[in-house]
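>>> Have a look at this prediction, sequence included:
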Amino acid sequence: MLKSGILPNVVGLNMIVDGACRVDDINLAEKIVKNIEPMTEGLVSPNAVTYNSLINGYCKIGKPEIAEAMLCKMTGMGLEPNIRTYATLIDGYSRNGFLEEAFRLCDNMVEKGLIPNSVVYNSVIHWLYMEEDISGVSFLLSNMMENHISTDKFTHSIITKGLCRNGNINEALKFHKWVMEKSLVNDAFSHNILINYLCRSKSISGAKQVLCNMFVRGLIPDIVTYGTMIDGYCKAGKMESALKVYTDMFKVEKNANLVILNSILDGLCKEESVKVASSLVDEMIRSKNYDVITFNTLLNGYCRVGNFKEAFLLFTKMRKGGVFVNKVTYNIMINFLCKVGLFKHARNLLSVMVSEGMNPDIVTYTTLLTKLSDKSSSEEVVELHDDLVLKGVIPHSLTYATIVSPHIRDTHA
């Protein structure tokens, strides 16, 4: 390197080490650090930034204990770790389930005169909620207040999400109200978390109230807010409300994303408003905003209302029109054919599915055997079961016990 006239420096070293750690080649990174001084004849030595990269690299691959060994090596060389060093290591221990070690390092920081900031606390709080350790969260929050460390929007979001995830939605609402009253944070993100979990728990009225509160507080809902509310209304079968929110959204957001459109489409099909759903798909095609879920949803809608003609036309259009057809597509059609008693056609479609490189799955297995068992001989049921198993399907235990097993006994009677 020196013979080539290239003057090495620690900035270049840190870039290389960080790059190796980013691609998880920690062995290369450590080898470079180990050999840099002899290679450069002592002109370049690793610094705190170098070791921070190594610590981050080891934490990324789930080895926080080796990362801490790097911390010890670093301090042994007279290099002082900073808050970022500890934050990385504490997060590494926390995400790998070693929360006691994370707490120990927090104490070590204080002993060394480094006060953990909100980034450090947020990481531990997040993983405490993942472990459902509510008392640990309370302890850390008290610790933050004692040390006059301000919480931020990420702290509030983590706490809100943690409470919701653990089923304490009412506590999350109380906490959110307290945060709003104290004017600690006022953004769409924390409201979106509540709306999402309220919709998941089928409390649409609660989600609507949070949305109304956003307007009262002068917040403009974003695409995530609208999408979550629309999906919640659709899943609750309240399509009129979903379409109203969809219309309101266009006053703020001019474009609906694919997830929102597919949610509306699914809701329309479940309400058996297939004609409206078909018009929506036509509009999505014109705007080139669709995917296989779009077509599978409409296909299922046609099958739901028993419109075999439109279902078959759409299925043919999908296969010949360049739209990706997947297992879900075939399972929808196989289920429909079985439902209307066209078992031979269902078996033929299974053969087409396999010929196109798609092996049947547990849904195919259960659909075919459940529908076939009442209408066919025991020999046919057992033959189909064996054929599906040979194609790699692992039988569903309940289906096998209640449907296949009795037919096997009959064939040996």
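Okay, I see it. Numbering: from 1, shown residues only.

>>> CA only for contacts and neighbour counts going forward, please
Fine.

>>> do you know how far Ser373 is from Ile408?
12 Å (CA to CA, to the nearest Å).

>>> ok, Met284 touching Tyr290?
Yes. Using CA atoms under 8 Å, Met284 is in contact with Tyr290, at 5.9 Å.

>>> These two: which is more packed in?
Tyr290 (20 against 17; other CA atoms under 10 Å).

>>> show me the contacts for Lys153.
184-185, 190 (CA atoms under 8 Å, 6 or more residues apart in numbering).

>>> Dump the residues you listed into TSV; add secondary structure, distance to Thr160 and neighbour count as well.
Output for the contacts of Lys153, formatted as TSV (DSSP: H, G, I helix; E, B strand; the rest coil; distance: CA to CA, whole Å; neighbours: other CA atoms under 10 Å):
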residue	secondary structure	distance to Thr160	neighbour count
Leu184	coil	14	14
Val185	coil	12	17
Ser190	helix	7	19
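
>>> here's the one I want to compare it with:
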Amino acid sequence: MAISSSSPSSGDWSLASFLSCRKPHKTLKLQSSFSIPTWNVRAFQVINSSSCPSPILEDQASTNLPDTEVDLKFQELQIPDAEDSLNEFLCGLFHDPETEAMGYEQYAKAKKVANFRPNKSTLEHATRLVISCIRARKFKIARTLLEVFKSDGDVALSAFNSTMRGYNELHMYKSTISVFEKMISAGIGPDSGCYCRIMEAYFRKGDYRKVVELFQELKSEKLDLTPLSTQFLFKSLSKLGKPVEALEIFRSMSKEGISLDSSKIYSVLISSFATIREVKVAEELFKEAETKKMLRDPTVFLRLITMYVEEGLVDKTIEVVKVMKGANIRVSDNICCAVVSGFSRKSGLLTAAKVFEDLILMGCQAGQVTYASIINVYCRLGLHSKAEMVFKEMEAKGFDKCVVAYSSMVAMYGKTGRPRDAMKLVAKMKERGCKPNVWIYNSLMDMHGRDNNMRQVAKLWSEMKRRKVSPDKVSYTTVIGAYNKAGDFDMCLRYYNEYRTHGGALDKAMAGMMVGVFSKSGRVDELVKLLRDMKEERTGLDVRLYRSALNALADSGMEMQVKWFQSSFEVT
């Protein structure tokens, strides 16, 4: 049997063309259990009003349908159960990607029949076409469909909801807002689902006040409060810095028996109070959520740990980690690192080392970031053997490309007078495809400079430039210090001029070094210029450098400059 249809409108034809292009034309097979019974055929009037075939069908697509040709332009439904059969038939067309365009065409014709009432399944399939167009970036067709559905009371609400959902999936939140405004102007009252879509759009755009306003509007319309809409409310109140108000609303809704996704709401509330350091309230909510077994989000634990670290509460931090272990929530590398680095900054290196060892005893697994942090702690504490042991353990676990860990180890070798070990480690680092950074080059130049190995210093500087690693202030201070120690003042001046040419500022370390260089080399004019630059940039001098600069000016017989210097600088 062949199916033909009347010529579709321009909007319909565009949709049909779009859908027909998604897959090559094949023999039509309806993916539905429905077949048109012979006793029901009289419900359909055979129409051959146009010789133009359907855009998505070919003549050979006739083998799997009953012998009677149908166009589905229905004028009468003479059999009581024909309506159900028609709905099922339309769903069969919608279900198959190769025939869903024809399904839309036949749905539009069926709607003209007074006795036809689409059921829920038919409506869902019809509106699904809109979101299909949006996902395929066929926005013009989607707008055309929306205009058609806008005047269809049965399908309009669902069509607008689907459209907004499609735009949100593509992060096109301005389009979602535009569709919502069009919906309101058309006099279509949004349901709970539509409010969720528009609240999400405003939330993603950062308009949290509008989200709160929309929720209040949703509540005033006495529509169902969905878990998703309440989540956007609490998140928005949190972003607005109103966790107390959010908590009050949560308590009120819980008493009213409103369905909530309590796990996610507890996550928002605990994180909000932890962020503003309301320790007592955050703790109460945490214990309440733990009792109800609502703690599932690792972010909550990270926020609580950060709060306790900032407050210097080691025992409380360990308790939170224990709760995570008890709830079978993985203690991530980020959390371990937050604990170690946080206590290193707030409570000292020894506390950080102890906390790390406690975490390992509890069965926590350190990752690359945590290893890098604790290696740095051990190096700064002078626990070099522990640092080496942890570094080897880190390598054994496959974390052999961490530049931060390499930097700490190279600096440690430099401070302990082990330049060969440092160079071997850097060579191994390069073999593994890990590029040395400016910190590593600074450490290497410093250790070779202290050994007066200026050839190696020059070689490292050239390698750094060749690898396009930009030198920083420490690099210039290090190389100038090395040449100053070697007595090569011309090279000191060369690197200093390069530093200033590239916009380098004068801090006490650089200024102090150059005061010594100019004083020892008798470059009084350069010294005076340096001192004037220091005055302009408000760089102070310590006692030693003050005396050095004063003696250099006095020895040169520059009385006026001496007086200017004494009136311009104070010992800091």
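Happy to help now that I have it. These figures come from a predicted structure and were not determined experimentally.

>>> Overlay them and tell me the TM-score.
For this chain pair, the superposition-based TM-score is 0.73 by TM-score structural alignment, normalised by the length of structure 1; 369 aligned residues with a CA RMSD of 3.8 Å.

>>> returning to that earlier point: would you turn the contacts of Lys153 of structure 1 into a markdown table with distance to Met214 of structure 1?
As requested, those are arranged in a markdown table below (distance: CA to CA, whole Å):
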| residue | distance to Met214 of structure 1 |
| --- | --- |
| Leu184 | 15 |
| Val185 | 12 |
| Ser190 | 10 |
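
>>> Just the closest of those to Glu30 of structure 1, please.
When these are compared for distance to Glu30 of structure 1 (CA to CA), Ser190 wins out at 40.6 Å.

>>> how near is the closest one to Asn82 of structure 1?
Taken as CA to CA, the span from Ser190 of structure 1 to Asn82 of structure 1 is 30 Å.

>>> Then Gly113 of structure 1?
Between Gly113 of structure 1 and Asn82 of structure 1 the computed distance is 10 Å (CA to CA).

>>> Settle it for me: which of the two has more neighbours?
Neighbour totals were compared for Gly113 of structure 1 and Asn82, and Asn82 leads with 14 against 8 (other CA under 10 Å).

>>> ok, the more buried one - contacts?
Contacts of Asn82 of structure 1 (CA under 8 Å, 6+ apart): Leu114.

>>> Leu298 is in contact with Thr329 of structure 1, correct?
No. Counting by CA under 8 Å, Thr329 of structure 1 sits too far from Leu298 to count as a contact (10.4 Å).

>>> For the two, indicate the residue with more neighbours.
In this view Thr329 of structure 1 and Leu298 are compared by other CA under 10 Å, and Leu298 has more residues nearby, 26 against 21.

>>> My guess is that one contacts Ile264. True?
No. At 11.1 Å, Leu298 of structure 1 and Ile264 do not qualify as touching, with contact defined as CA under 8 Å.

>>> What residue in structure 1 is paired with Phe18 of structure 2?
Alignment note: Phe18 of structure 2 maps to a gap in structure 1; criterion TM-score structural alignment.

>>> Share the number of residues neighbouring Arg500 of structure 2, please.
Counted with other CA under 10 Å, Arg500 of structure 2 comes out at 11.

>>> What separation do you get for Asn437 of structure 2 and Ser470 of structure 2?
From Asn437 of structure 2 to Ser470 of structure 2 the distance is 9 Å (CA to CA).

>>> quick one: the helices in the stretch 151-300 of structure 1?
153-165, 169-181, 188-200, 204-216, 223-235, 239-249, 258-270, 274-286, 292-304 (DSSP state H, counting those that start in this stretch).

>>> Using a markdown table, lay out these together with distance to Phe315 of structure 1.
Formatted as a markdown table, the helices of the stretch 151-300 of structure 1 follow (distance: least, CA to CA, whole Å):
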| stretch | distance to Phe315 of structure 1 |
| --- | --- |
| helix 153-165 | 39 |
| helix 169-181 | 43 |
| helix 188-200 | 32 |
| helix 204-216 | 35 |
| helix 223-235 | 25 |
| helix 239-249 | 26 |
| helix 258-270 | 16 |
| helix 274-286 | 14 |
| helix 292-304 | 7 |
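
>>> and of these, who's closest to Lys31 of structure 1?
Short answer: helix 153-165, nearest of the helices of the stretch 151-300 of structure 1 by CA to CA, at 36.8 Å.

>>> The closest one vs helix 188-200, what angle?
Between helix 153-165 of structure 1 and helix 188-200, the angle comes out at 10 degrees (axes from the mean of the first three to the mean of the last three CA atoms, to 10 degrees).

>>> So what does Val274 of structure 1 match up with in structure 2?
Checking with TM-score structural alignment, Val274 of structure 1 has Met454 as its match.

>>> Let me know whether that match touches His448 as I believe.
Yes. Taking CA under 8 Å as the definition, Met454 of structure 2 is a contact partner of His448 at 7.1 Å.

>>> Of those two, give the one with the bigger neighbour count.
His448 (21 against 17).

>>> Kindly tell me how buried the closest residue to that one other than its chain neighbours is, as a neighbour count.
Nearest non-adjacent residue to His448 of structure 2, counting by CA to CA, 6 or more residues apart in numbering: Val457, 6.2 Å away. Other residues lying near Val457 of structure 2 total 23 when counted by other CA under 10 Å.
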